[in-house]
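*Asks:* what follows is a predicted protein model with its sequence.
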Amino acid sequence: MKKFWKWKNQAQTETAPAERTLFLNGTIAEESWFDDDVTPQLFKEELLAGSGDITVWINSPGGDCVAAAQIYNMLMDYKGNVTVKIDGIAASAASVIAMAGTKVLMSPVSMLMIHNPMTVAFGDSGEMQKAIEMLGSVKDSIINAYEIKTGLSRAKLSHLMDAETWMDAHKAVEFGFADEIMQRSDNTEDVEVPAVSMLYSKANVVNSLMDKIAHKCAIDPKPAVQERTGRSVDELRANLNAIKNYI
């Protein structure tokens, strides 16, 4: 089994308390945790093998939502403080795990992405409808985690997920997905928040592009057909016959 997590423990010293650090790198579970009793149990045993506060470093594009949900629950249930630090990317399922942090910090060059859950389905229309309903339920459960952390409305969160939204550190703090932006330990000055932060929506970009293409390729409507003001053929023929009668 290829593990996507790694623990680093530092024993307590006379000048520093014990530290527990968890690194989550790469795809969250290359194989699904659905109906898997071994992998989640191994993660839980390692999590509970020590005590005290934990720092979780995340750099992941996401992965299995079942694995993310179980890790989220384990971290939420952990007795100590959980500080999440996003140093690269926390996308998709990884963003769900990040919401378990007592405090969430993002590197000034990191990104966070949320979107709708996806799956692969096979079968008739009945099976397709079941898959649609399942995805709706999964989306609701993901929104629960985002709502608890951010305080945003479910409608707002659903819209952000529909649009596949990418956020830089400043926008993530603004929306409540993160609490602070990481700084150098020797930098005690307040960091000025830029006037413009980055929010990228894939759906908005596609819609904007399609509007531009439609405008560029628009075909001018056909000119209106002018109404005829002359006489019809039948009228001319009748007049001609009348003339012939007098010749």
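*Replies:* Looks like it came in fine.

*Asks:* alpha carbons only for contacts and neighbour counts from here, please
*Replies:* Will do.

*Asks:* and stretch 51-66, end to end?
*Replies:* Start-to-end span of stretch 51-66 (Cα to Cα, to the nearest Å) is 25 Å.

*Asks:* point to the residue nearest the middle of this protein.
*Replies:* Nearest residue to the geometric centre of the chain (Cα atoms, centre = their mean): Ile114, 1.5 Å.

*Asks:* need the contact list for that residue.
*Replies:* Going by Cα atoms under 8 Å, 6 or more residues apart in numbering, Ile114 touches 91-92, 95, 160-161, 164-166.

*Asks:* got it, and Glu127?
*Replies:* Contacts for Glu127 were tallied using Cα under 8 Å, 6+ apart; they are Ala121.

*Asks:* okay, now Pro34: neighbour count?
*Replies:* To be clear, residue 34 is Phe; Pro isn't right here. Close neighbours of Phe34, defined as other Cα atoms under 10 Å, add up to 11.

*Asks:* quick check: chain neighbours aside, which residue is closest to it?
*Replies:* Nearest non-adjacent residue to Phe34, counting by Cα to Cα, 6 or more residues apart in numbering: Val66, 6.3 Å away.

*Asks:* if I look at the one you found, how far off is Ile143?
*Replies:* 14 Å.

*Asks:* comparison target, given below:
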Amino acid sequence: MKRFWNWNQDGDQRQLAISGVIAPDSWIHDNVSPQVFQDELNESQGPIDLWLNSPGGDCTAASQIYTMLMNYPNDVNVKISGIAASAASVIAMAGTTVSMAPSAMLMIHNPLTIVGGQEKDLDHAAQMLVETKEAIINAYELKTNLPREKISAMMDDETWMNVNKAIELGFADQMLGDDHQPTDCYSYSDKQSDLVVLNKLKRTSQNTISVKSLQKRLSLLSH
């Protein structure tokens, strides 16, 4: 098992670092690595600072990590120190908050695969890529609230985002080192403010409270 993550403890704050290629040995046929990550995640319940610097990697591994972090009962504060590209950008979307270093980059693009075989095998692979893209869009849409069509077009174009653009589009919430003005480094809107609050509320709300209900409450508060 090639580890691409490490844990540290800083007082009550848990520190998780994900760096390099995600799952260089695919998790698809690996029952060990995902369980190890899950077990280590569950060792404590304190808030997590996730330092992320990865060019991407295995979509299946990224999806599993994203789901584990989304189900974690406390805050997960993602901090992109260098790059969060491809599959790594999916993991970033699990953050209660997403911060980026002034020089960091975030990149989204269409999923890739390598396949050989008969025509039916190629057709099957093409359909798999279509469904994989839709699944990835789900994570981006939940974080950004952008239209699916816009996200799809951005993936088609292989979109690179510096911290300013990522904040503008809702992929990030703030610039690292700019805590007093969390999203003022490019443009700030009431909509983005609501999304940041929603991300926090979704972590602490009970299952009986829907996202639509939370959005309605925010709408009432803003009037």
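*Replies:* Looks like it arrived, so ask away. Just so we're clear, the structure is a prediction, and the values are computed from it rather than from any experiment.

*Asks:* please state their TM-score.
*Replies:* After superposition, the two chains reach a TM-score (TM-score structural alignment, normalised by the length of the second structure) of 0.80; 187 aligned residues with a Cα RMSD of 1.6 Å.

*Asks:* next, the alignment partner in the second structure of the residue nearest to Phe34 of the first structure: secondary structure please.
*Replies:* In the second structure, Val66 of the first structure lines up with Thr60, judged by TM-score structural alignment. Thr60 of the second structure falls in the helix class when you classify it by DSSP: H, G, I helix; E, B strand; the rest coil.

*Asks:* what's the answer for Pro111 of the second structure, then?
*Replies:* Per three-state DSSP, Pro111 of the second structure ends up coil.

*Asks:* residues in contact with it?
*Replies:* By Cα under 8 Å, 6+ apart, the neighbours of Pro111 of the second structure are 59, 86, 129, 132-133.

*Asks:* show me what it aligns to in the first structure.
*Replies:* Aligned partner of Pro111 of the second structure by TM-score structural alignment: Pro117.

*Asks:* how big's the offset between the longest strand along the first structure and the second structure?
*Replies:* Longest strand in the first structure by number of residues (criterion: DSSP state E): strand 82-91. In the superposition with the second structure, the aligned residues lie an average of 0.3 Å away from strand 82-91 of the first structure, counting by mean Cα distance after the TM-score superposition for the first structure.

*Asks:* ok, Pro102 of the second structure touching Ala172?
*Replies:* No - Pro102 of the second structure lies out of contact with Ala172 (Cα atoms under 8 Å); the separation is 12.0 Å.

*Asks:* more neighbours: which of those two?
*Replies:* More crowded of Pro102 of the second structure and Ala172, by other Cα under 10 Å: Ala172, with 30 against 18.

*Asks:* grab the nearest non-local neighbour of that one.
*Replies:* Val98 (4.8 Å).

*Asks:* name the SS class of the equivalent of the one you found over in the first structure, please.
*Replies:* Matched to the first structure by TM-score structural alignment, Val98 of the second structure sits across from Val104. Each residue gets one of three states, and Val104 of the first structure gets strand by three-state DSSP.

*Asks:* circling back: contacting residues around the match of Val66 of the first structure?
*Replies:* By Cα under 8 Å, 6+ apart, the neighbours of Thr60 of the second structure are 26-28.

*Asks:* now the aligned partner of Glu158 of the second structure in the first structure: how far from Gln183 of the first structure?
*Replies:* With TM-score structural alignment as the criterion, the equivalent of Glu158 of the second structure in the first structure is Glu164. For Glu164 of the first structure, the distance to Gln183 of the first structure equals 28 Å [Cα to Cα].

*Asks:* the more surrounded of those two?
*Replies:* Glu164 (18 against 15).

*Asks:* skipping adjacent residues, who's closest to that one in space?
*Replies:* Excluding its sequence neighbours, the residue lying closest to Glu164 of the first structure (Cα to Cα, 6+ apart) is His115, at 4.3 Å.
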